[in-house]
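>>> Okay, here's the prediction I keep looking at, along with the sequence it came from:
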Amino acid sequence: MTREVSIEIKAGETGSSIATSLFSKGVVKSSQSFFRIAVSDSRSEQIAPGTHQIQRNICAQDALNQLLDSKRIVGLVNIVEGAWISEILPQLYTAGFAPADVASSLRSIKKPNGFTNTEGLLFPAQYSFAKGTSAEAAIASMVENANSAMQKAGFFSSGLKFSPQQLLIIASLLQAEGNTGDFGKISQVIRNRLKIGMPLQFDSTVHYIKKSRGSVFLSTQSTLISSPFNTYRRYGLPPGPINNPGLAAMRAATNPTPGNWLYFITVAPFDTRFTADIDQFNEWKIEYKKNLRAGKFRSSR
């Protein structure tokens, strides 16, 4: 069996640098041959940072293929935007972290000032943890990335009407409720409803309580669930984030699109409409139900 070696790929590393590493570790016979293959193949742009286990003494094309194989990345944890902690935990276990260590680290991890929940602070990204990395260090890196993203989004700027924790909650609602292009408008809807004391009534908060994915329809019974996260029964923002949002949602949380909208509804996948008129909203709701019965939402998340 061909022996494997560890190749560490840093974020933003150049093709020539990767080629040199592959040659020095005995993966390819020539750094130039790998560089030529990488330049001619657009897939090379998808090489992920992290520690890759690659066979030695292989051709340049096979080296590229192995670098593109996510199964060869050591300790891989891929957090998608909007993931719940309950969805991230199995990945941490698969990456080799003991459940007890993960649970202990989630309880004890140092959070940015003013934050009480770990949900929302595990920043979406692809992580690769080297063998021997502690659960505490792994989770700390996610929290550090979230803190950096919140700083970029202006969460800690002075003069804001919402605290950083509240902005993270808003960002999580945006992440769950719409597509990136609609984040700014939904951010304004939240502000408009809170301003007049109108309940948010977001389906996503009930889905979070029930831990239900892929369901578009929400029953009336579900809206009656007793939970502080149920924005059908409770006024104001939920007490914590309902997922782990990405940078785009964070930026929209601090930069809403101006408008007087109070209602929005996705009548079909990627067709979300906004209005301040309840009659218009109810007309769109009829259209939404028609599309739901026709199965137009079956392929949506």
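Arrived safely, thanks for sending.
>>> Every contact and neighbour count from this point should use C-alpha atoms.
Will do.
>>> Wait, L92 touches V77, no?
Yes. Between L92 and V77 there is a contact at 6.5 Å, judged by CA atoms under 8 Å.
>>> Okay, and D62 sits in which element?
Using DSSP states H and E, D62 sits within helix 60-67.
>>> Likewise for F274?
Going by DSSP H and E, F274 is part of strand 271-275.
>>> Same check on F115?
Applying DSSP H and E, one finds F115 in no helix or strand.
>>> count of residues packed around it?
17 (other CA atoms under 10 Å).
>>> Look up the closest residue to it, ignoring the ones flanking it.
Q165 (5.6 Å; CA to CA, 6 or more residues apart in numbering).
>>> okay, pairing it with this:
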Amino acid sequence: MTVLKGWMKSVTSLLLLALMLGAAGVWWVQHPLDTGQKTLDLSIEPGTSPKAIAQAVVDAGADVSATWLYAWFRLSGQSRQMRAGSYEIAPDTTPQRLLNMLVRGEESLRSVTLVEGWNWRQLRQALAKAEHLKPDSRVLSDEALMAQLGRPGVAPEGRFYPDTYAYAKGSSDLAVLQRAMKAMDKHLLQAWEARQPSVSLKTPEELLVLASIVEKETGKGSDRPMVSGVFNNRLRIGMRLQTDPTVIYGLGEAFDGNLRRIHLQTDNPWNTYTRGGLPPTPIAMPGKAALWAAVQPAKTQALYFVAKGDGSSHFSATLEEHNRAVNRYQRGIKTGQD
């Protein structure tokens, strides 16, 4: 009997709305909902019924009859096509627009940008500040976080591709990290498969490390292949990389912006002045250009480079030439050979 009464009530509502669908009915479905001049947040979980969605709209703060809204959903013939998600009901949203938005899954999106050259600490800070992004990773250690992402035992540094990622309001930051990690996997594999036979890299992991160094060492984008050429040359002949960004990375938060001689002389796993080969992990997030430069270095005899002060670098094949370049560009000393 209760089921029958409920059915009769629904049929009555549908019939009443059908009778309304003259001029008044058209006005109702095209007239903005009363949101109190505020944008309302509407969250629909998977499996929510059309009737419950109508009630959720009311619970979100819209001054509208849940019964009439549900009847409109039913009469539209699209009530079962409405999708779960996070939505925003703007003050000018009509019942018609609301239905279209739910059927098309037009969620309210935000975005977070991960910048080329950022390290892991900077990435986590950006996620923590991202608007309406659930900070599920905040309570996780680096080890626990990587295990959660399916990479237990892998260091997070450099594993996420720098790009802008859109997400629905209320999404987990772990979901953003998962997408960024898969994007890096894809770009890393593409670069590795396109590597020149002569590159001094044995694995995609080494590629990721070298690309991160190229990213941090390059002030001018067009210099990336030459910077990579220098490092590939040094790796091939067993010469230490001696690159400042790796030392700075090894200092971590202790670095105060002033790199001193004592820093270059103090050994740690990332100090490429005291240790040969590549450091144990990347030092930043490399972008696509740095990844490709690492596997397609310029053909050069250069073993040295120095910043010229305008974002570009001067490259030298001999130490004598390099010392002259250092005097000119770093110390302002010119010789007759310059």
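Nice, thanks for sending it over. Since the structure is predicted, the reported quantities are computational estimates derived from the model, not experimental observations.
>>> returning to that earlier point: superpose on the second structure and give me the mean offset of the strand holding F274 of the first structure.
Compared with the second structure after fitting, strand 271-275 of the first structure deviates on average by 1.1 Å (mean CA distance after the TM-score superposition for the first structure).
>>> by contact count, what packs against that strand?
Under the contact criterion of 3 or more CA pairs under 8 Å, 6 or more residues apart in numbering; DSSP states H and E, strand 271-275 of the first structure touches strand 263-268.
>>> What span of the second structure is the strand it packs on aligned with?
Mapped onto the second structure using TM-score structural alignment, strand 263-268 of the first structure covers residues 304-309.
>>> Just tell me what K288 of the second structure corresponds to in the first structure.
In the first structure, K288 of the second structure lands on L247 (TM-score structural alignment).
>>> How about L188 of the second structure?
Per TM-score structural alignment, L188 of the second structure is aligned with M150.
>>> With L259 of the second structure instead?
With TM-score structural alignment as the criterion, L259 of the second structure pairs with L218.
>>> residues contacting its match?
Residues near L218 of the first structure by CA atoms under 8 Å, 6 or more residues apart in numbering: D203.
>>> Surely Q242 of the second structure and G277 touch.
No. Counting by CA under 8 Å, Q242 of the second structure stays clear of G277, with 9.8 Å between them.
>>> Have a look at those two and say which one is more surrounded.
Q242 (19 against 16).
>>> The first structure: which residue goes with the more buried one?
Checking TM-score structural alignment: Q242 of the second structure goes with Q201.
>>> Distance check, the nearest residue to that match once chain neighbours are set aside against E177 of the first structure.
Excluding the flanking residues, the one nearest Q201 of the first structure by CA to CA, 6+ apart is Y232, at 4.4 Å. Distance, Y232 of the first structure to E177 of the first structure, using CA to CA, to the nearest Å: 15 Å.
>>> now do T94 of the first structure
Relative to E177 of the first structure, T94 of the first structure is positioned 29 Å away (CA to CA).
>>> neighbour count winner among these two?
More crowded of T94 of the first structure and E177, by other CA under 10 Å: E177, with 21 against 12.
>>> which one in the second structure is aligned with that one?
Using TM-score structural alignment, E177 of the first structure sits opposite E217 in the second structure.
>>> residues in contact with the closest residue in space to its match that isn't next to it in sequence?
Among residues not flanking E217 of the second structure along the chain, P245 sits closest, at 6.9 Å (CA to CA, 6+ apart). By CA under 8 Å, 6+ apart, the contact set of P245 of the second structure is 213, 216-217, 283.
>>> Please state the offset of the match of strand 263-268 of the first structure from the chain centre?
31 Å (CA atoms, centre = their mean, to the nearest Å).
>>> And for stretch 109-117 of the first structure?
19 Å.
>>> ditto for stretch 156-166 of the second structure
4 Å.
>>> Which part of the first structure matches that stretch?
The aligned range for stretch 156-166 of the second structure is 118-128, by TM-score structural alignment.
>>> Likewise for stretch 58-65 of the second structure?
With TM-score structural alignment applied, stretch 58-65 of the second structure matches no range in the first structure.
>>> I'd like to check what contacts the strand or helix carrying A171 of the first structure. Which residues are they?
Element membership for A171 of the first structure, per DSSP H and E: helix 164-177. Outside helix 164-177 of the first structure, the residues that touch it by CA under 8 Å, 6+ apart are 81-82, 114-115, 120, 155-156, 183, 186-187, 190, 202, 204-205, 237-246, 249-254.
>>> Now the element after that helix, going C-ward?
helix 183-195.
>>> how much space between the counterpart of the residue nearest to F115 of the first structure in the second structure and M181 of the second structure?
When the second structure is aligned by TM-score structural alignment, the residue opposite Q165 of the first structure is E205. According to CA to CA, E205 of the second structure stands 14 Å off from M181 of the second structure.
>>> all helices for the stretch 51-200 of the second structure, in order.
66-76, 95-104, 120-129, 142-148, 173-193 (DSSP state H, counting those that start in this stretch).
>>> and the longest one, what other elements does it pack with?
In other words, helix 173-193 of the second structure. By 3+ CA pairs under 8 Å, 6+ apart, helix 173-193 of the second structure packs against helix 204-217, helix 288-295.
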